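S.K.: got a structure for you, letters missing:
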């Protein structure tokens, strides 16, 4: 795997954050939306094990892979999914204990904070508001209707543009290989967390050579306090 370790500590001006499984436990809301679309379409029921693998990856791809459908059908399913999340299931998400305190400390230290998520941008904002975390972020970037198949690296770049920064000014915190690959594509350092839905252990994240691997919000707080 490529390395996502690039610059020495103390260099960073901003921290970019994944949302699903990193800032908040959004699984219950995502599960509800997948099941809603599956029933609406009359597709085979999704088992719990499969559902847990669908938190974080690009939504269109998830529908295509799970149900064996075309990209056009996947895009249609993603619109139905996000409409349901926007109206109902975003409310099922919870911020991880200690996350608000961690973000407050980083803001107090002068860091710029941004969300870069493959979640729909409107849903991301509503989810963060429900979890009372939106107040800590200088920008919140997600998938927009005009760029439904955007990649993680595209959304990271948009966040950097909003902050008027370059990839050398920031690092990314995330819980999956999609985050790690986005960081690698942007040549940005990456901090992995294993308490979410993507990486289940340090062994899963190790091949990406992250700056650090955290198994809890407390450990992440301890590491980020050294930056």
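M.R.: In hand now; what should we look at? Since the structure is predicted, the reported quantities are computational estimates derived from the model, not experimental observations.
S.K.: CA only for contacts and neighbour counts going forward, please
M.R.: Will do.
S.K.: any idea which helix or strand comes after the strand of greatest length in the chain?
M.R.: Across the chain, the longest stretch assigned as strand under DSSP state E is strand 112-120. Sequence-wise, the next helix or strand downstream of strand 112-120 (DSSP states H and E) is helix 121-130.
S.K.: buried sites along that following helix?
M.R.: 121, 122, 123, 124, 125, 126, 127, 128, 130 (16 or more other C-alpha atoms under 10 Å).
S.K.: let's bring in a second model and compare:
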């Protein structure tokens, strides 16, 4: 039976207001131009340190920007977020076959846990895997390797479901099946070029894909 790993941002929840406003806050505090929130959606999903470096140019300033981001995110931005409509039904349908389910997100685990708890999604998942505040396991391939080891799941019998290229490449590097979802923040081109095995226009489409995989020899 296949084990399902779900990304968080752009897959289970829509975090755009919280993430973009916290990026704006950090850039403003550092005295940098503040882009419109619609021009910041490319930052949703990938590790934020690398995204901030695109704006500020150095690791040192990117680290400071991330500190400022978290200053607002931990109490305000974290809750400027919403669960995608119908995601509860999709998760229940995926779980109906009895398969194991986990969250695997580049977001720090301390925040991911609070988001999952806030939206009462924890009952669907055995565990939430996330990065550490110091950046450990922010890389999706590293995170998934760690999660597979901790759960003792055979990667050949595991699927990663996410909306960005790093979800797909992380899965493929670990020998997992990669399902790209198109309702989040990754484009069709991004997910295709990354090598997604399957693409889903809406999250209910994940269910039949998982059913087919579960029935594979």
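M.R.: Structure received. In this text, all values refer to a predicted model and were calculated from it rather than measured experimentally.
S.K.: just the helices from the second structure, written as ranges.
M.R.: 16-30, 48-56, 59-73, 87-95, 109-118, 140-151, 165-173, 188-194, 206-214 (DSSP state H).
S.K.: Provide the aligned range in the first structure for the fourth one.
M.R.: So that's helix 87-95 of the second structure. Aligned by TM-score structural alignment, helix 87-95 of the second structure corresponds to residues 99-107 of the first structure.
S.K.: for the fifth one, same thing?
M.R.: When helix 109-118 of the second structure is aligned against the first structure using TM-score structural alignment, it corresponds to residues 121-130.
S.K.: average distance between the matching stretch and the second structure?
M.R.: When the second structure is superposed, stretch 121-130 of the first structure averages 1.4 Å from its matched positions, counting by mean C-alpha distance after the TM-score superposition for the first structure.
S.K.: list the contacts of that stretch.
M.R.: For stretch 121-130 of the first structure, the external contacting residues (C-alpha atoms under 8 Å, 6 or more residues apart in numbering) are 19, 82, 85-86, 90-91, 93-94, 117, 134-135, 140-144.
S.K.: now, these that are in strands?
M.R.: Among these, the members found in strands (DSSP E) are 94, 117, 140, 141, 142, 143.
S.K.: quick one on the thing from earlier: list the buried residues for the match of helix 87-95 of the second structure?
M.R.: 99, 100, 102, 103, 105, 106, 107.
S.K.: got a list of what the residue at the greatest distance from the centre of the first structure touches?
M.R.: Distance from the C-alpha centroid of the first structure peaks at residue 42, with 28.8 Å (C-alpha atoms, centre = their mean). Listed by C-alpha under 8 Å, 6+ apart, residue 42 of the first structure has no contact partners.
S.K.: so what corresponds to it in the second structure?
M.R.: Aligned by TM-score structural alignment, residue 42 of the first structure pairs with residue 31 of the second structure.
S.K.: next one: residue 64 of the first structure
M.R.: Going residue by residue (TM-score structural alignment), residue 64 of the first structure aligns to residue 53.
S.K.: can you give me the distance of that match to residue 23 of the second structure?
M.R.: Going from residue 53 of the second structure to residue 23 of the second structure by C-alpha to C-alpha, to the nearest Å gives 12 Å.
S.K.: next one: residue 139 of the second structure
M.R.: When residue 139 of the second structure is compared with residue 23 of the second structure (using C-alpha to C-alpha), they lie 20 Å apart.
S.K.: more neighbours: which of the two?
M.R.: Legend: neighbour count by other C-alpha atoms under 10 Å for residue 139 of the second structure and residue 23, higher for residue 23 (27 against 18).
S.K.: counting neighbours, what do you get for the residue nearest to that one when sequence neighbours are not counted?
M.R.: In space, and not counting its chain neighbours, residue 23 of the second structure is closest to residue 69: 5.9 Å by C-alpha to C-alpha, 6 or more residues apart in numbering. For residue 69 of the second structure, the tally of surrounding residues (other C-alpha under 10 Å) stands at 24.
S.K.: what of residue 70 of the first structure?
M.R.: 14.
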